[in-house]
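Novice: quick one, structure for this:
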Amino acid sequence: MVQPVQRPFLALFLRLLATGVLATLIMLVKYTSETGVAFAEILFWRQFPTVILILGWLALRGEIGRLRTRRLPVHARRAFLGLTGMCFTFGAPILLPLAESTTLGFTTPIFAVILSALLLREKVGPVRWLAVVLGFTGVIIIAQPGQSHIPPFGAFVGLGAGFMVALISIQVRDLGRTDESISIVFWFAALSSPFLLAALPFVISAHTPWQWFLLLSCGLLGCIGQLLLTASLRYGQVATVIVMDYTALVWATLYGWLVWDQLPPAATWLGAPAIIAAGAIIAWREHRLNQRTPPATASAGE
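Specialist: Alright, predicted model coming up:
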């Protein structure tokens, strides 16, 4: 099987762009929900325009064949996990302030270490375990169980988002070995949209022109963000590109201040560096391990 060419600097740049686009999308999801649009409908309009946009673009270029895949069952599993992950990822900022929900999402590398140890039976050394402890210490500082402004269910959803992204990133990386980025994004949207469509009769309502603009903007940004995100995983290792995700905290803080006049409390400023440091340590350690591992072995073990 031919492996995609690794271009680490391009992967980092694509991930940086994806982070900015998706941070804007999450802000719009939160704002759109507050205008009265049902959550399930927001998710549908986040997904369905992607199908139309990609089909239209490829049809104009005569390249529909780029969507051909021999791994439809794998795409279906990715769609199920992706739809579940979207519920957590977009549910967290609706339940929590943007900065807090974004920071809890940074637990992805921490969960990736735990999953690799429990599911893949990978040997995890003391450096990464200490990083896991550091990361969850940051979570406790932010959540402040029993005395925080953060609702427990919101904290659970925020952590769930980090967990699901860890699962999905590994699967997208695997699909990127054989399928183009545009194909991975298309099949995710195409296979998940019917489930969201089935929910629409129970939640749909009349919308103002402004609400329609917000919904269609969510769809457009979601398509662009997913293409950039998937491309970054095609050209670079998960452990390498994931460090760019931390720039989302800058966007979240900025949007929280400009749109909701909210700034993170002291607990978030204390806990966030611990979570970010944990993720950075894990990413650095993964990078060092990949450098020491022969390519054939690394490919077999991923």
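Novice: CA only for contacts and neighbour counts going forward, please
Specialist: OK.
Novice: on the three-state scheme, the nearest residue to residue 81 once chain neighbours are set aside is what?
Specialist: Counting by Cα to Cα, 6 or more residues apart in numbering, residue 81 lies nearest to residue 168, which is 6.7 Å off, once chain neighbours are set aside. What DSSP: H, G, I helix; E, B strand; the rest coil gives for residue 168 is helix.
Novice: another sequence for comparison is provided below:
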Amino acid sequence: LGERVSWQTLATVLIGLLGVLVMLRPGAGLFDWAALLSLGSAFLYGLSQLMARKISDTESSTVMAFYQNGAYLTGALLVAGLFRLAGIEHAVHPSLEFLVRPWIWPALPDLLKMAACGFVASAGMILLSQAYRLAQANRVATFEYTGIIWSPLWGFLFFAEVPHSATVLGATLIIGAGLLAFRTERLRAAPPLLVPTGDTA
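Specialist: So this is what the prediction gives:
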């Protein structure tokens, strides 16, 4: 993209990444081969946002969000069809079990919940695409780290799940990185100060 990355911006990205690593607690038994799926997903997601930044000069955020969601739907249908044709009924890892559950027709309350989820996700995709249109990708990425904070927050509010101390520490680092990025952006956008030359009329 040809974007210059200042040392302040690089520092905020690294601090945010450190916060994510603290929340994941490497070595605590949470990492296994299935984590590679998340790593691959993150890589492809980052690539998609770089592409969105690249085509933002010619396409609106709503158009980009539409095609992104269309790609997600197409990919999900292909994977579901392949699993169905292959007769895969049991996952080899617990985290993948939801992919091979038997298909059932959802009840009306569940349909409404899924529709609301789709609406919120689409709105978020539009806002995120607009953010990548207006700001440099490395700066937007810093604020995207805050997404990992919302999961434990909603878990606490709706399911009474108490977050681990590492989660709180990691969230603090991520919030600090976001505030630092915001301050850096404010200073960068501020008009230069006029220094008196000492000349008198």
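Novice: which position in the second structure pairs with the residue nearest to residue 81 of the first structure?
Specialist: Per TM-score structural alignment, the equivalent position to residue 168 of the first structure in the second structure is residue 48.
Novice: on the three-state scheme, residue 153 of the first structure is what?
Specialist: Relying on three-state DSSP, one would call residue 153 of the first structure helix.
Novice: name all residues that make contact with it.
Specialist: With contact set as Cα atoms under 8 Å, 6 or more residues apart in numbering, residue 153 of the first structure has no partners.
Novice: mind checking how far it is from residue 265 of the first structure?
Specialist: 19 Å (Cα to Cα, to the nearest Å).
Novice: okay, now residue 118 of the first structure: neighbour count?
Specialist: 11 (other Cα atoms under 10 Å).
Novice: no wait, residue 187 of the second structure
Specialist: 11.
Novice: how about residue 229 of the first structure?
Specialist: Every residue meeting other Cα under 10 Å relative to residue 229 of the first structure is counted, giving 25.
Novice: can you tell me what it aligns to in the second structure?
Specialist: Match for residue 229 of the first structure (TM-score structural alignment): residue 128.
Novice: what distance do you get for that match to residue 29 of the second structure?
Specialist: From residue 128 of the second structure over to residue 29 of the second structure the distance is 33 Å, taken as Cα to Cα.
Novice: my guess is residue 285 of the first structure contacts residue 126. True?
Specialist: No. The pair residue 285 of the first structure / residue 126 is not scored as a contact, 10.8 Å apart, by Cα atoms under 8 Å.
Novice: name the residue in the two with the higher neighbour count.
Specialist: Neighbours per residue (other Cα under 10 Å) separate residue 285 of the first structure from residue 126, with residue 285 holding more: 17 against 9.
Novice: could you say which helix or strand holds the more buried one?
Specialist: helix 266-292 (DSSP states H and E).
Novice: now do the same for residue 113 of the second structure: its match in the first structure.
Specialist: Aligned partner of residue 113 of the second structure by TM-score structural alignment: residue 214.
Novice: shouldn't its match be in contact with residue 26?
Specialist: No. Using Cα under 8 Å, residue 214 of the first structure is not in contact with residue 26, being 11.6 Å away.
Novice: the two - which one has more neighbours?
Specialist: The neighbour comparison of residue 214 of the first structure against residue 26 (other Cα under 10 Å) goes to residue 26, with 24 against 21.
Novice: nearest residue to the more buried one other than its sequence neighbours?
Specialist: Using Cα to Cα, 6+ apart, the closest residue to residue 26 of the first structure is residue 90 (6.4 Å).
Novice: quick one: the helices in the second structure, in order.
Specialist: Ranges of helices within the second structure are 7-24, 35-55, 61-86, 108-134, 137-144, 147-159, 165-189, based on DSSP state H.
Novice: show me the contacts for residue 171 of the first structure.
Specialist: Residue 171 of the first structure touches residue 78, counting by Cα under 8 Å, 6+ apart.
Novice: for residue 49 of the first structure, see how far away it is.
Specialist: When residue 171 of the first structure is compared with residue 49 of the first structure (using Cα to Cα), they lie 23 Å apart.
Novice: same thing with residue 288 of the first structure?
Specialist: In terms of Cα to Cα, residue 288 of the first structure sits 40 Å off from residue 49 of the first structure.
Novice: which one in the first structure is aligned with residue 66 of the second structure?
Specialist: Checking TM-score structural alignment: residue 66 of the second structure goes with residue 186.
Novice: touching, that match and residue 49? I think so.
Specialist: No. Using Cα under 8 Å, residue 186 of the first structure is not in contact with residue 49; the gap is 10.2 Å.
Novice: burial of residue 284 of the first structure, as a residue count?
Specialist: 16.
Novice: residues contacting it?
Specialist: Counting by Cα under 8 Å, 6+ apart, residue 284 of the first structure has contacts 239-240.
Novice: repeat the analysis, applying 7 Å as the threshold.
Specialist: Residue 284 of the first structure is in contact with no residue at all, counting by Cα atoms under 7 Å, 6 or more residues apart in numbering.
Novice: for residue 91 of the first structure, same thing?
Specialist: Residue 91 of the first structure neighbours (Cα under 7 Å, 6+ apart): residue 157.
Novice: host element of it?
Specialist: Going by DSSP H and E, residue 91 of the first structure is part of helix 72-95.
Novice: okay, the following helix or strand past that helix sits on what stretch of the second structure?
Specialist: Where DSSP H and E defines the elements, the next helix or strand beyond helix 72-95 of the first structure is helix 98-105. The aligned range for helix 98-105 of the first structure in the second structure is empty, by TM-score structural alignment.
Novice: and helix 98-105 of the first structure, what other elements does it pack with?
Specialist: Judged by 3 or more Cα pairs under 7 Å, 6 or more residues apart in numbering; DSSP states H and E, helix 98-105 of the first structure is in contact with helix 152-175, helix 248-260.
Novice: what angle sits between it and helix 72-95?
Specialist: 140 degrees (axes from the mean of the first three to the mean of the last three Cα atoms, to 10 degrees).
Novice: now helix 98-105 of the first structure, how far from the chain's geometric center?
Specialist: Counting by Cα atoms, centre = their mean, to the nearest Å, helix 98-105 of the first structure is centred 12 Å from the centre of its parent chain.
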